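Asker: pasting a predicted model and its sequence here:
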Amino acid sequence: MTLQQLKYIIEIVNCGSINEAAKRLFITQPSLSNAVKELETEIGFDLFLRTPKGITLSVDGAEFLGYARQVVEQAGLLEQRYLSKKPSRQLCSISTQHYAFAVNAFVNLIRESGSDEYEFTLRETRTHEIIEDVKNLRSEIGILYKNPFNRKVIEKLLRENRLVFHPLFTAKPHIFVSSQNPLADRPFVTLEDLQDYPYLSFEQGEYNSFYFSEEILSTVYRKKSIHVSDRATLFNLLIGLNGYTISTGIVSADLNGDNIKSVPLKVEDEIQVGWIANHQIQLSMQAGAYIRELKAVIQLYGLTLTE
């Protein structure tokens, strides 16, 4: 087992395919495949499950990857300290529902990284894809929410995929509206107040289940409903159509300006936001730093962290 083989495995996981990893590593695909097979023969188990749709880590492979990342990180620190080599290229990948605080923390992570070279990835994506990304280790961390409606379904999926949910905070539901919306200055709103306004939500693709909705109260009937795929479009439509969406109440003026207001929604519900990770994997230093930045940002918004 060599350090180069460990780097190969990490790159394959980051890319999601052997072909793409071979291109990034500037070696041929057969050479990379042979290196993986030699390592699998040496350790006595398959690191990857090969299917017509591609490759995914095996259960043993996921555990192996955690150790491989630690070894490669420590080797980089040794080289930097004793061989006067520049710091290795920093890597970190996060998948998240569409939360401004997750982006704030990501910005802070990059600013504080102090690295001349890095390759960080932030995927604002669908709920099911977040779980798949973390399951297959395309991302080290996923950020999503649970509430009384979706809890059993989400927790079942996490158990089946060997993922653990770590609570960050619990929030009362709010709506986001344009600052020009007639509801913007209300102390709170009810569902009845909203019935004539367009409702905006993030579409969930082929996994369009009520349980995967990013917005609570997904089963409530709306006369006017619009599905979007990204946060910028949603905010533009909030302004252009006087629509609303439901979220945690955290809106970032730094990222979104002063055009969006948060108003409490008077319902008996709550939103518990947390991060998920593979329980067999020790987080990289960059992922650990992201969690710390995430907690710091949440506290800046005046929310209490869940211990």
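Answerer: Great, that's in hand. Residues are numbered from 1 along each chain as shown.

Asker: for the rest of this, base every contact and every neighbour count on C-alpha atoms.
Answerer: Fine.

Asker: quick one, strands of the stretch 101-250 of the chain?
Answerer: Listed in chain order, the strands of the stretch 101-250 of the chain (DSSP state E, counting those that start in this stretch) span 118-124, 141-146, 163-171, 174-178, 199-202, 225-228, 244-247.

Asker: got JSON lines for those strands, with mean neighbour count too?
Answerer: JSON lines is the format used below for the strands of the stretch 101-250 of the chain (neighbours: other Cα atoms under 10 Å):
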{"stretch": "strand 118-124", "mean neighbour count": "15"}
{"stretch": "strand 141-146", "mean neighbour count": "26"}
{"stretch": "strand 163-171", "mean neighbour count": "18"}
{"stretch": "strand 174-178", "mean neighbour count": "25"}
{"stretch": "strand 199-202", "mean neighbour count": "22"}
{"stretch": "strand 225-228", "mean neighbour count": "14"}
{"stretch": "strand 244-247", "mean neighbour count": "24"}
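
Asker: hold the first one in mind and look at this next one:
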Amino acid sequence: MDLKQLQYFIACAQTGSFSDAAKILYSTQPSVSKVIKSLEDNLGMQLFERLPRGIRLTVQGQKVYHYACKITNEVELLENMSSSGMTKWLRISFNPSSWFADQFVEFYNETYDKNYHFQLTTAGVRNIMERVRDYLDDIGFVYILSHQKENFLYELAKNKLQFEAFYETDVMLYPGKLTELLSEDRSELLLNDLKEMRFIQNYQDEFFDLGAAQDDSFQWKDLDIAVLTNSDYVMEKMLRNSRLSNVSGSYLSEDKKGATPGMPLDIDGNKVIFGAVTHKGEIPDCSVGEFIEFLRSRLPKS
């Protein structure tokens, strides 16, 4: 077994096709198939199911994929280390959040002399879980609704991950500046108030509807989501200049709060929980721990 086989294997797993993998590997479909067959022979197991259209990982292939991602990422870190000395890379994924972005800027400035290097990725909850699982990131930061927590923890356990909650806050509605709500004297809103509204959300994530056991409980799909974006800059522009609204936690940046005052939203007693996803049983690197402690110090006191 060699590194080339693992790289070819990962490309095939991610594209679901030998021919598509060949394109990104600058190779040919027969060559890719030959490499994968050689890897399967070396391991003594079938890694892919050959389908009429494309390929799919077998159960054993899924396990090998996780290890292969870890190995190739560690090799990449070693190559970076050899080319740039003892440069420390910290790989972070997070749900789009102006508050998080503000904290990262301050952390970078405070640790400038330590010569940390960073890779930042914004993503939805499930994607963050998968990135940490596959060692693409060292840590992931997510926001989940409290009624999703049990299902979320179950998903994490299956993938040998863990979740550490840092902060719990109210679910808030941030109405766009052109909505009628801002002209009304309202201190709290109910779900029925949302039926005639349109929304801009960072992600329509799979976890938003997990754990909704009652027919009349909150369902994310019930909202009329007109715009999906992974850009908080776009979010803030739309809230300042349109009738679109946003549902999230009361953790938004001062810029976004200035654009549109938040209103508490009663969603079956739900709270928004902010926390970190890491590998279960693994001790985080000192730089990861340093960033966690920094974030903790910047969160509002419960």
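Answerer: Arrived safely. Since we're looking at a predicted model, the values are computed, not measured.

Asker: picking that back up, tell me which of the strands of the stretch 101-250 of structure 1 sits nearest to residue 288 of structure 1.
Answerer: Nearest of the strands of the stretch 101-250 of structure 1 to residue 288 of structure 1, taken as Cα to Cα: strand 141-146 at 9.6 Å.

Asker: if you count neighbours, what's buried in the helix ranked longest in structure 2?
Answerer: As assigned by DSSP state H, the longest helix anywhere in structure 2 is helix 59-84. By 16 or more other Cα atoms under 10 Å, the buried positions in helix 59-84 of structure 2 come out as 61, 64, 65, 66, 67, 68, 69, 70, 71, 72, 73.

Asker: next secondary structure after that helix?
Answerer: Counting by DSSP states H and E, the next helix or strand C-terminal to helix 59-84 of structure 2 is strand 88-94.

Asker: which residue is nearest the middle of structure 1?
Answerer: Geometric centre of structure 1, nearest residue: residue 95, 2.0 Å, by Cα atoms, centre = their mean.

Asker: that one contacts residue 124, correct?
Answerer: Yes - applying Cα atoms under 8 Å as the test, residue 95 of structure 1 and residue 124 come out as touching, 6.0 Å apart.

Asker: would you turn the buried residues of helix 59-84 of structure 2 into CSV with distance to residue 292 of structure 2?
Answerer: Output for those, formatted as CSV (distance: Cα to Cα, whole Å):
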residue, distance to residue 292 of structure 2
61, 34
64, 30
65, 29
66, 25
67, 26
68, 28
69, 24
70, 22
71, 25
72, 26
73, 22
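
Asker: show me the helices in structure 2, by range?
Answerer: Taking DSSP H as the criterion, structure 2 carries its helices at 3-15, 18-25, 29-43, 59-84, 98-110, 125-133, 149-158, 232-241, 254-259, 286-298.

Asker: ok, and what's touching stretch 227-240 of structure 1?
Answerer: If you take Cα atoms under 8 Å, 6 or more residues apart in numbering as the criterion, stretch 227-240 of structure 1 is touched by 98, 124, 176-180, 200-203, 243-245, 259-260.

Asker: from those, which is closest to residue 25 of structure 1?
Answerer: If you rank the contacts of stretch 227-240 of structure 1 by distance to residue 25 of structure 1 using Cα to Cα, residue 124 comes first, at 26.9 Å.

Asker: which residue in structure 2 occupies the aligned position of residue 175 of structure 1?
Answerer: By TM-score structural alignment, residue 175 of structure 1 lines up with residue 173 in structure 2.

Asker: ok, that match to residue 261 of structure 2 distance?
Answerer: 9 Å (Cα to Cα, to the nearest Å).

Asker: please apply the same query to residue 155 of structure 2.
Answerer: Taken as Cα to Cα, the span from residue 155 of structure 2 to residue 261 of structure 2 is 35 Å.

Asker: excluding covalently adjacent residues, which one is nearest to the alignment partner in structure 2 of residue 246 of structure 1?
Answerer: Aligned by TM-score structural alignment, residue 246 of structure 1 pairs with residue 247 of structure 2. Leaving out its chain neighbours, the residue that sits closest to residue 247 of structure 2 by Cα to Cα, 6 or more residues apart in numbering is residue 173, at 4.6 Å.

Asker: who's in contact with that neighbour?
Answerer: By Cα under 8 Å, 6+ apart, the residues touching residue 173 of structure 2 are 245, 246, 247, 248, 262, 263, 264, 265.

Asker: check residue 94 of structure 1 too.
Answerer: By Cα under 8 Å, 6+ apart, the contact set of residue 94 of structure 1 is 121, 122, 123, 139, 140, 141, 142.

Asker: go ahead and confirm the second one touches residue 95.
Answerer: Yes - counting by Cα under 8 Å, residue 122 of structure 1 does reach residue 95; the two are 5.9 Å apart.

Asker: what about residue 234 of structure 2, neighbour count?
Answerer: 15 (other Cα atoms under 10 Å).

Asker: er, residue 103 of structure 2 actually
Answerer: By other Cα under 10 Å, 17 other residues sit near residue 103 of structure 2.

Asker: quick one: it and residue 295 touch, right?
Answerer: Yes - using Cα under 8 Å, residue 103 of structure 2 makes contact with residue 295 at a distance of 7.0 Å.

Asker: quick one on the thing from earlier: pick out the most distant pair among the contacts of stretch 227-240 of structure 1.
Answerer: 124 and 180 (27.0 Å).

Asker: next up, the contacts around the spatially closest residue to residue 3 of structure 1 that is not a sequence neighbour.
Answerer: Excluding the flanking residues, the one nearest residue 3 of structure 1 by Cα to Cα, 6+ apart is residue 72, at 6.9 Å. Residue 72 of structure 1 is in contact with 3, 6, 7, counting by Cα under 8 Å, 6+ apart.

Asker: going through these, which ones are buried?
Answerer: Judged by 16+ other Cα under 10 Å, buried ones among the contacts of residue 72 of structure 1: 6, 7.

Asker: got the contacts of residue 72 of structure 1 as JSON lines, with distance to residue 82 of structure 1 columns?
Answerer: What follows is these, written out as JSON lines (distance: Cα to Cα, whole Å):
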{"residue": "3", "distance to residue 82 of structure 1": "17"}
{"residue": "6", "distance to residue 82 of structure 1": "21"}
{"residue": "7", "distance to residue 82 of structure 1": "20"}
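
Asker: please point out which of the contacts of residue 72 of structure 1 structure 2 shares.
Answerer: For these, no contact is reproduced in structure 2 when applying both residues aligned by TM-score structural alignment, their matches' Cα atoms under 8 Å.

Asker: any idea how far the counterpart of residue 274 of structure 2 in structure 1 is from residue 217 of structure 1?
Answerer: Using TM-score structural alignment, the partner of residue 274 of structure 2 in structure 1 is residue 273. Noted for residue 273 of structure 1: a distance of 16 Å to residue 217 of structure 1, by Cα to Cα.
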